[in-house]
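Enquirer: Sequence and predicted model, in that order:
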Amino acid sequence: MKSNVGGIDRILRIVLGLVLIGLTLTGNIGMWGWLGVVPLATGAIGWCPPYAMLGFSTCSMKK
């Protein structure tokens, strides 16, 4: 499994996931906020299945 999620993309995914989960836990949004687990997980492991299927990567190119 080759990493396909770059630095800024990873940070944004983790922050978005934590915000959605936090809003769900505080009761500000409904159960849909638990979908925040997906960007949190993909940001944490650095690999996104749709990126892999489409051949897309936000990682910097290594020379």
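Expert: Thanks, I have it.

Enquirer: going forward, measure contacts and count neighbours with C-alpha atoms only.
Expert: Will do.

Enquirer: Quick check: buried residues in the lengthiest helix in the chain?
Expert: Counting residues, the longest helix found in the chain (DSSP state H) is helix 7-25. Applying a neighbour-count criterion of 16 or more other Cα atoms under 10 Å, the buried positions in helix 7-25 are 9-11, 13-14, 16-18, 20-24.

Enquirer: Pasting the second one now:
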Amino acid sequence: MKRNIGTIDRALRAVIGIALIAWAFLGSSEFAWTGWIGIVPLFTAAIGWCPPYSLLGINTCGTKNA
């Protein structure tokens, strides 16, 4: 798996993932359980690879010219 998520993208995914998981724990709404979907952006931020990005040919990771 080649990394396809850049630094800013990874940071945003991590923040959104943590916020969603926090909402699952602390939310009083009957739909708070849906916050567990935050595991997905948190996981993709941790590994630096996003499967839909690969399928669509998107790469937010900066490329270095050799």
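Expert: That came through, no problem. Small disclaimer: the values here were computed from a predicted structure and weren't measured.

Enquirer: of the buried residues of helix 7-25 of structure 1, closest to M1 of structure 1?
Expert: Lowest distance from M1 of structure 1 to the buried residues of helix 7-25 of structure 1 (Cα to Cα) belongs to R10, with 16.1 Å.

Enquirer: how many neighbours does the closest residue to the closest one other than its chain neighbours have?
Expert: The shortest distance from R10 of structure 1 to any residue other than its chain neighbours is 4.4 Å, reached at G43 (Cα to Cα, 6 or more residues apart in numbering). For G43 of structure 1, the neighbour count with other Cα atoms under 10 Å is 24.

Enquirer: for G43 of structure 1, what are its contacts?
Expert: Neighbouring residues of G43 of structure 1 by Cα atoms under 8 Å, 6 or more residues apart in numbering: V5, D9, R10, I11, L12, R13, I14.
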